[in-house]
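Participant: Return a 3D structure for these sequence lines:
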Amino acid sequence: MSAAAKLKPTSEDLLAEILGSLDDDQAQDVVQIDLRGKSEMADYMVVATGRSTRQVVSISDKLTERLKQDHGVQSKVEGKDGGDWVLIDAGDVIVHVFRPEVREFYQLEKMWLSPEQAAARS
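Facilitator: Okay, here's the model as predicted:
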């Protein structure tokens, strides 16, 4: 673990790492939602899509490994066994990785985006 990893990363540092990891692993339709002032659970939520169950699991595995290795963040992971929707709780940033059909069904980000942001995504 590097000296930088011993310091607790800011939520912005975590967000940048997460967005970079999702981009590296070709996650699609990545949306970041600022939760500051809206929720106590986290500062940011990120919603992304993987093309298949295998890619959803791979994106999630690589992300949690990078966060652990680069920042010392032990993420809590839910749903990896099914591979339809994986939730990664990295503390200040919550990440949801969906298969396309599951994401469309739940439309999770629409609950958190402003009406203007949600309309722009439609």
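Participant: contacts, neighbours, all on C-alpha from now
Facilitator: Noted.
Participant: Pull out the buried residues from stretch 96-109.
Facilitator: Within stretch 96-109, the residues that qualify as buried are His96, Val97, Phe98, Arg99, Pro100, Arg103, Glu109, counting by 16 or more other C-alpha atoms under 10 Å.
Participant: Turn those into a markdown table, columns for distance to Glu65 and secondary structure.
Facilitator: Below are the buried residues of stretch 96-109 laid out as a markdown table (distance: C-alpha to C-alpha, whole Å; DSSP: H, G, I helix; E, B strand; the rest coil):
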| residue | distance to Glu65 | secondary structure |
| --- | --- | --- |
| His96 | 16 | strand |
| Val97 | 15 | strand |
| Phe98 | 19 | strand |
| Arg99 | 21 | coil |
| Pro100 | 24 | helix |
| Arg103 | 24 | helix |
| Glu109 | 25 | helix |
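Participant: Now the second one, please; I'll put the structures next to each other:
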Amino acid sequence: MPVQSKEILNLAVAAAEDKKAMNIVALDLQGISLIADYFVICHGNSDTQVNAIMTEIRKRVQEKGGIIRGIEGTDTARWVLMDLGDVIVHIFHRDEREYYNIERLWSDAKVVNL
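Facilitator: Predicted coordinates:
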């Protein structure tokens, strides 16, 4: 049985929390975008922390049978994008998060209470 998007969302958030990701925000995109059901946005304070957050999310999703469709940005660890199907995870370095401010771009989306 495929893993549901809400479960993937919860796995990604829990993994990010365990690696001390900062300012974790989940946006509900259902009915707003065909890209995904949810965005998870967070940041780390160093390249090492950004990669640690990504690694932990990948591990937990795979352990539950979820599919990682793609991961981009690990070479610089300034903005790592994880495609988990119906959940897209954005892991920024703190400087890039402030610069890109993608929460503003998706301001129509509801924030999910975590």
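Participant: nearest to Gln117 of structure 1, of the buried residues of stretch 96-109 of structure 1?
Facilitator: Each of those was scored against Gln117 of structure 1 by C-alpha to C-alpha, and Glu109 proved nearest at 9.8 Å.
Participant: how near is the residue positioned nearest the centre of structure 2 to Trp79 of structure 2?
Facilitator: A centroid search over structure 2 (C-alpha atoms, centre = their mean) returns Val89, at 2.0 Å, as the residue closest to the centre. The gap separating Val89 of structure 2 from Trp79 of structure 2 is 10 Å, by C-alpha to C-alpha, to the nearest Å.
Participant: same for the helix or strand harbouring the residue nearest to the centre of structure 2, what does it pack against?
Facilitator: Val89 of structure 2 belongs to strand 87-93 when elements are defined using DSSP states H and E. With contacts taken as 3 or more C-alpha pairs under 8 Å, 6 or more residues apart in numbering; DSSP states H and E, strand 87-93 of structure 2 sits against helix 5-18, strand 38-44, helix 47-63, strand 79-83.
Participant: any idea which of those is most buried?
Facilitator: Sort these by mean neighbour count, taking mean count of other C-alpha atoms under 10 Å, and strand 38-44 sits at the top with a mean of 25.
Participant: quick one, it and helix 47-63 angle?
Facilitator: Angle, strand 38-44 of structure 2 to helix 47-63, by axes from the mean of the first three to the mean of the last three C-alpha atoms, to 10 degrees: 150 degrees.
Participant: Mean per-residue distance, strand 38-44 of structure 2 versus structure 1.
Facilitator: Compared with structure 1 after fitting, strand 38-44 of structure 2 has a mean deviation of 0.4 Å; criterion: mean C-alpha distance after the TM-score superposition for structure 1.
Participant: Provide the aligned range in structure 1 for that strand.
Facilitator: Taken onto structure 1 by TM-score structural alignment, strand 38-44 of structure 2 occupies residues 44-50 there.
Participant: Run through who's touching the matching stretch.
Facilitator: For stretch 44-50 of structure 1, contacts defined as C-alpha atoms under 8 Å, 6 or more residues apart in numbering pick out 11, 15, 22, 26-36, 56, 59, 92-100, 103, 109.
Participant: How about stretch 4-17 of structure 2?
Facilitator: 24, 37-38, 40, 42, 53-54, 56-57, 60-61, 66, 84-87, 89, 114.
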